[in-house]
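Participant: okay, predicted coordinates and the sequence, questions at the end:
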Amino acid sequence: MPNVSEARGILNSADVLFTAEQVSAAVERMAAEITEKLGETYPLVLSVMGGAVVFTGQLLPRLAFPLDFDYVHVSRYGDKTKGGELVWRQAPKEDVQDRVVLVLDDILDEGETMAAIRDRVLNMGAKAFYSGVFANKLISKSKPIAADFVGIDVPDRYVFGYGMDVRGSWRNLLSNLCAEISRSVPPT
């Protein structure tokens, strides 16, 4: 974790990919798409901790239908920038049996985490599975899952802000949303 000065340096050297206004418009569009598709299903919405907290907190109030809410805590990253072995820290507490389930995450990177969540939720008896991600990373290889609802597409570079961190910092960015780290700052 950087100190305050280092964290500010990272932010100051970053490229802003999307403004707060662009991000808000993307979340508003996603809410409309989700409402149209799932508005009559009374879904169980699962947020993936901790990256999806900001996105989920902005999206849920815009969903104009009843829903149940829970979370899962699963990660391939830990304190690293490259994915590793999948670790389940918390499965859904709510019963998913015969439910329509919508899983929200900050980013669909390689898709391994979301695919594992999908498989687990369906194996637990969910009637249907949908995924929504704030950011879909455009990578050159195929992914095991495509998100049903996407806010923005981002290039295949390290991005942070709006729930995504850089060395533990800047998940809370709301004004320089989804800023990209400069190549001059090496990832840990």
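Facilitator: Arrived safely.

Participant: alpha carbons only for contacts and neighbour counts from here, please
Facilitator: Fine.

Participant: give me the distance from the helix ranked longest in the chain to the chain's centre.
Facilitator: Criterion DSSP state H: the longest helix present in the chain is helix 20-38. Centroid separation for helix 20-38 versus its chain: 14 Å, with Cα atoms, centre = their mean, to the nearest Å.

Participant: could you do stretch 66-77 as well?
Facilitator: Taking the mean of its C-alpha atoms, stretch 66-77 sits 10 Å from the chain's own mean (Cα atoms, centre = their mean).

Participant: list the contacts of it.
Facilitator: For stretch 66-77, the external contacting residues (Cα atoms under 8 Å, 6 or more residues apart in numbering) are 39, 42-50, 82-94, 113.

Participant: same thing but at 7 Å, please
Facilitator: Residues outside stretch 66-77 that contact it (Cα atoms under 7 Å, 6 or more residues apart in numbering): 42-49, 83-94, 113.

Participant: show me those that map onto strands.
Facilitator: 44-49, 87-90 (DSSP state E).

Participant: just the buried members of those?
Facilitator: Buried members of the ones in strands among the contacts of stretch 66-77, counted by 16 or more other Cα atoms under 10 Å: 44-49.

Participant: got another, please set it beside the one above:
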Amino acid sequence: MDSIQIHDKHFVPFISRERIDKYVEFLADQITSDLEEGDVPIFIGILNGSFMFAADFMKKFKGDCHITFVKMASYEGVNSTGKIKHLVGINEDLKGKTVIILEDIIDTGNTLAEIYEIFRDKEVKKLKIATLFFKPDVFRKELPIDYIGKSIEDKFVVGYGLDYDGLGRNLPDIYQLKV
């Protein structure tokens, strides 16, 4: 992994694809073991960032399941706008179902708060949150996160679905903003 430049910013290697794979496998195993026998969960990936995580997670999940996606966004450049934009909604009937959100990264918790609001009236059996990365230093909500792949410090990262102004999502490793 070499340093890279995206637009006007420089990024340094942070987490290798091999380590990411271990975090994804850990989450898939943990969720599999927590499900009740016969429970067929609906996984919901939060686009755009979670597409790589969701795809790799599905390959490692042992059991029957469904997957769908919702698109929400709160970033412009390297900063959270604090405002969530709903772009694509959920069309499936979720009543009585176990729903597990697959999120690429949780930092402030603004998107997570919106997720909880969206599912408040869906009459789901269970709502669980799984995030590949978590930034505890900037998390500002009193909301549960059920599964965390890895906690990281509050530095901007790209790669493995995460972007800087639309670029960098296709990188197989995670890079951190060079300061």
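Facilitator: That came in fine, so what should we check first? Being a predicted model, the structure only gives us computed values, none of them experimental.

Participant: and the TM-score between them?
Facilitator: Laid over one another, the chains give 0.88 as their TM-score (TM-score structural alignment, normalised by the length of the second structure), with 175 aligned residues with a Cα RMSD of 2.1 Å.

Participant: what span of the second structure is the longest helix of the first structure aligned with?
Facilitator: The alignment of helix 20-38 of the first structure onto the second structure (TM-score structural alignment) covers residues 17-35.

Participant: check stretch 120-137 of the first structure too.
Facilitator: By TM-score structural alignment, stretch 120-137 of the first structure lines up with residues 118-135 in the second structure.

Participant: next up, the contacts around the most centrally placed residue in the second structure.
Facilitator: Note on the second structure: the residue nearest the mean C-alpha position is Glu103, at 1.7 Å, using Cα atoms, centre = their mean. If you count contacts by Cα under 7 Å, 6+ apart, Glu103 of the second structure has them with 45-46, 50, 130-132.

Participant: how about 10 Å then?
Facilitator: Glu103 of the second structure sits next to 44-51, 53-54, 111-112, 129-134, 148 when contact means Cα atoms under 10 Å, 6 or more residues apart in numbering.

Participant: coming back round to it: pull out the buried residues from the match of helix 20-38 of the first structure.
Facilitator: 17, 20, 23-28, 31-32.

Participant: and what of stretch 158-175 of the second structure?
Facilitator: The neighbour-count check on stretch 158-175 of the second structure (16+ other Cα under 10 Å) flags 158-164, 168-169, 172-175 as buried.

Participant: can you check stretch 144-157 of the second structure too?
Facilitator: Buried, per 16+ other Cα under 10 Å, within stretch 144-157 of the second structure: 147-151, 156-157.

Participant: in a strand, that's where Ile67 of the second structure is, yeah?
Facilitator: Yes - the assignment for Ile67 of the second structure by DSSP: H, G, I helix; E, B strand; the rest coil puts it in a strand.

Participant: so what corresponds to it in the first structure?
Facilitator: By TM-score structural alignment, Ile67 of the second structure lines up with Phe69 in the first structure.

Participant: its match: neighbour count?
Facilitator: 16 (other Cα atoms under 10 Å).
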